[in-house]
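>>> let me see the structure of the following:
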Amino acid sequence: MNDEQRRRELRDFLRTRRARLSPEEMGFPVGRRRTPGLRREEVAQLASVSTTWYSWLEQGQDIRVSAQVLESLVRALKLTAEERNHLFMLALGQSPPDLTEQRESISPVHQRVLDHFEAGPAYITGRRWDILAWNQVASLLFGDFSVLLQRERNFVWFFFTNEAHRHMLVDWEDHAQFVLSKFRSTCSRYLGDERLIELIEDLQRVSPEFRDWWSRHDVFGRPFGRKEYEHSLVGRLVFEYTAFLVAEATDLRFVVYTPLPESDTLEKLQQLKELHIKVIFTKTSSE
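Now for the predicted structure:
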C-alpha cells in the first residue's frame, strides 16, 4: 500500500468511526444534523486537538502524526483494540506500543509547574493513578508522599487506606464512591493490565468499602468538584479541584486544588507553611 492509498484508507476509516458515534451519548446536543454521528469539531474537542488539524487528518492530507495524539483519537472515537491497531498502522505504518509496559515519567517542566503553583495542592497521576509528582502544598495537606512505599503513592490506595486523610476529608464516603467510579472508567481502557489487576485485588482485600462498592460497577465522573478538609491545626479548608490531561502524554492527569475564593483557606494554607518552616527551623537548631 503506497502513501496515497494509506491516507485514503485512514480518511475513510476515521469518517466511518466518527459516523457511528451518538452525539447525545457523547454529551453533545443533537439538533439538526445533515449526517449521522459526530461533527469533526466534536471529535477534535474530545481528542483535545484543533479542528483544523483533525480535518486535515480526516481529509487524507500529508501531515505529521504522533502516537500520543493517536491515543487521544482512540479514546475520542471509542476504538476497540483491533481498531486501535488498525489506526496506528494506517497513520504511522506500525503497530501501537503496549500501553501497559510504557514507563511513566514526568518532565522537569511538569515539576517546575507544580513547584510554582503555591495556591493549593497539585499533583500528577499516571494511567494506574500512581502519584508521580506533587507540589509542596500537597505534602503539607496530605503528608510527604516521598516517604511512602510505591504502592502507598497510588491515589486510590491512598484514598481508601490512609486513615489520617480519611478522617480529615469531610464526607469521605461520597468522595470515595466518586473516586472509585472514576477509577473504574479508567480501568476499562487497560483491561488485562497485570499491575492494575493486582492493585484492585489488594484493595478488595484491605478495604471493605472498596470491595462492596467495586461490585456495583458504577461508572461516572466529572473532572472537577469541591472538597472540604478539617485540619487539626488550622481548621476547615475548602477547595475547588479540577483535572487536566497532559497534552503530550494523555495518560497523565494534572490535578489542581484551588482555595474557594469566599473562604479563608488561602490564609490558613499560609499558616500551615509558616508552621512547617518553624518545625524545620526548630529541628535544625536542635541538631
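
>>> use CA for all of it now, contacts and neighbours both
OK.

>>> number of nearby residues for Thr284?
By the criterion of other CA atoms under 10 Å, Thr284 has 9 neighbours.

>>> swap in Leu57?
19.

>>> that one against Arg11, yeah?
Yes. At 7.0 Å, Leu57 counts as touching Arg11 under the criterion of CA atoms under 8 Å.

>>> any shared contact partners between the two?
Between them, Leu57 and Arg11 share no contacting residue under CA atoms under 8 Å, 6 or more residues apart in numbering.

>>> give the other helices and strands that the top helix by length along the chain contacts.
When the chain is scanned for its longest helix (criterion: DSSP state H), the result is helix 265-286. Other helices and strands packing on helix 265-286, by 3 or more CA pairs under 8 Å, 6 or more residues apart in numbering; DSSP states H and E, are helix 136-142, strand 235-246.

>>> now the second one, please; I'll put the structures next to each other:
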Amino acid sequence: MGDVTTVAAPNGRRRPELAAFLRSRRARVTPADVGMPPGLRRRTPGLRREEVAQLSGVGVTWYTWLEQGRPINASPQVLDAVARTLRLDEPEREHLYHLADVPCEPDREAPVVEVGPEIQGIIDALDPHPAVVYNGRYDILATNPAYRDLFDIPEIRSMGVRNVLWTLFTVPEPSCPVLFREKELPVMVATLRSEYGRHAGEPAWESFIAKLSEASPYFARLWKTGDVVPPGPRVKTFRHPAVGEIRMTSVSLSINGMPECRIVTYTPNDAESGARTATLREMREKIWA
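The predicted structure is shown next:
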C-alpha cells in the first residue's frame, strides 16, 4: 500500500494544512493507546511516523511524504487506515479527506448520529409543544413527550421504524396523524430530495428510497416528480383520537456540530389548538401519576 507518485495539488493551501493536521493528531496518540510498548528515550510526543506507517500498513516513505505535505496520491483505503491508527472521529476523518483532496467514498454509509443530553434537554423543555430531531432522511433521532403524544397510535407503534416519512406513507390513511396528506407529503418528499443531492449513490439512502417506493406507490410517484424545496416553516394540522384536530406551526432549527440535522418544533397556531395540546399533556401526566 502507499503510492508515492506525485500529483498536482489543486489547492496549494491544503497540503500544508494536511501536514499540520496529521502531526497534531499523531502527537495525541500514545503507544499505549494502540497497544505498543512505550520504549526508551522517546522524545516524540505521541507516535513516531514509522509507527503510524507500520500500524496503517503503509510505507514509511509514503507516510512521511504525506505528513510533509507533498503532493502524492492517497487512496480512500489508505486514508481510512491512517484515520483508524490516529483514532480520528468522523468529522476529523472527513477533514482528512478534504485536506488530501480525496472525495469521501460514495459507498460509505453515514455514521449513526447520537443526540447528546444538551439537545435532548432543549426539546424536553419545550413540552407541551412537540419537538423532534431529524436528520436529512427524516430519521427520528430524538423526541420529546409531546411529539410522542401526537404519533402515539397502535399502527405506528407496531411498525418499530424510527422514520417519519416511512410512518406517514405506510400507515393506513384513516390512522395517519397528519391531515391533508395530499398537501403535506409532497412538500416533505421535495425536502427529502433537497438533501438527497449530497448522498446520491450511498447505499443507505438508495436502499431507503427503493424500499419506501416499493412500500408506497404514492411516495414513488412523488419521488419521480423531482421537486426540490428546502426545510422551512409550515402550518400543519394533526388529528388525535382523544382531542381532535390540532393546528401547529412547524419551524426547523439547525444544530451546530450535527450536520444535516435539525430540531423541528411545533407551536399551536390558535388558542383551541393550544388548549388541546395542554390536554394531551394532562392526560399523559395522569397516566404516569
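
>>> on that earlier part again, pull the distance from the longest helix of the first structure to the chain's centre.
Offset of helix 265-286 of the first structure from its chain centre (CA atoms, centre = their mean, to the nearest Å): 31 Å.

>>> and stretch 263-283 of the first structure, by the same measure?
29 Å.

>>> mind listing what's buried along that stretch?
Thr265, Leu266, Lys268, Leu269, Gln270, Leu272, Lys273 (16 or more other CA atoms under 10 Å).

>>> mind putting those residues in a markdown table, distance to Glu240 of the first structure included?
Putting those into a markdown table (distance: CA to CA, whole Å) gives the following:
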| residue | distance to Glu240 of the first structure |
| --- | --- |
| Thr265 | 11 |
| Leu266 | 12 |
| Lys268 | 15 |
| Leu269 | 14 |
| Gln270 | 17 |
| Leu272 | 19 |
| Lys273 | 20 |
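
>>> circling back to that earlier point, could you dump the helices and strands packed on helix 265-286 of the first structure into TSV with mean neighbour count added?
Output for these, formatted as TSV (neighbours: other CA atoms under 10 Å):
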stretch	mean neighbour count
helix 136-142	18
strand 235-246	18
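
>>> wait, which of these is closest to Leu90 of the first structure?
strand 235-246 (24.9 Å; CA to CA).

>>> identify the residue nearest the residue mapped onto Asp218 of the first structure from the second structure in space, chain neighbours excluded?
Using TM-score structural alignment, the partner of Asp218 of the first structure in the second structure is Asp227. Sequence neighbours aside, Ala190 is the residue nearest to Asp227 of the second structure in space, at 5.0 Å (criterion: CA to CA, 6 or more residues apart in numbering).

>>> that neighbour matches what in the first structure?
Under the alignment (TM-score structural alignment), Ala190 of the second structure pairs with Ser181 in the first structure.

>>> what about its match, how many residues nearby?
Residue neighbour count, defined by other CA under 10 Å, stands at 20 for Ser181 of the first structure.

>>> thinking it is in contact with Phe220, fair?
Yes. The criterion here is CA under 8 Å, and Ser181 of the first structure meets it with Phe220 at 5.6 Å.

>>> show me where the second structure has helices.
Under DSSP H, the second structure gives helices at 14-28, 49-56, 60-67, 76-85, 90-99, 117-125, 145-150, 154-159, 164-170, 181-196, 203-215, 217-225, 271-288.

>>> of the ones you listed, give the one that comes closest to Gly244 of the second structure.
Distance to Gly244 of the second structure, taken as CA to CA, is lowest for helix 271-288 among the helices of the second structure, at 7.9 Å.

>>> mean deviation, that closest one versus the first structure?
Its aligned residues in the first structure lie a mean 2.1 Å from helix 271-288 of the second structure after superposition (mean CA distance after the TM-score superposition for the first structure).

>>> excluding its backbone neighbours, what's nearest Glu41 of the first structure?
Using CA to CA, 6+ apart, the closest residue to Glu41 of the first structure is Thr51 (5.0 Å).

>>> separation between the one you found and Arg15 of the first structure?
To Arg15 of the first structure, Thr51 of the first structure is 14 Å away according to CA to CA, to the nearest Å.

>>> centroid residue for the first structure?
Geometric centre of the first structure, nearest residue: Arg253, 3.3 Å, by CA atoms, centre = their mean.

>>> what do we get in the second structure for that residue?
Per TM-score structural alignment, Arg253 of the first structure is aligned with Arg262.

>>> need the contact list for the spatially closest residue to that match that is not a sequence neighbour.
Excluding its sequence neighbours, the residue lying closest to Arg262 of the second structure (CA to CA, 6+ apart) is Ser254, at 4.5 Å. Residues in contact with Ser254 of the second structure (CA under 8 Å, 6+ apart) are Glu260, Cys261, Arg262, Ile263.

>>> which of those sits closest to Leu126 of the second structure?
Relative to Leu126 of the second structure, the closest of these is Ile263; by CA to CA it sits at 11.3 Å.

>>> just to revisit the earlier point, closest one to Phe155 of the first structure among the helices and strands packed on helix 265-286 of the first structure?
helix 136-142 (11.0 Å).

>>> so the closest one corresponds to what in the second structure?
Under the criterion TM-score structural alignment, helix 136-142 of the first structure matches residues 145-151.

>>> ok, now how distant is Ala146 of the second structure from Tyr138 of the second structure?
Taking CA to CA as the measure, Ala146 of the second structure falls 18 Å from Tyr138 of the second structure.

>>> next one: Ala8 of the second structure
Counting by CA to CA - Ala8 of the second structure and Tyr138 of the second structure are separated by 40 Å.

>>> then Asp152 of the second structure?
Taken as CA to CA, the span from Asp152 of the second structure to Tyr138 of the second structure is 18 Å.

>>> just Pro268 of the second structure next, same as before
From Pro268 of the second structure over to Tyr138 of the second structure (counting by CA to CA), the distance is 22 Å.

>>> and what of Ala210 of the second structure?
Ala210 of the second structure sits 15 Å away from Tyr138 of the second structure, going by CA to CA.
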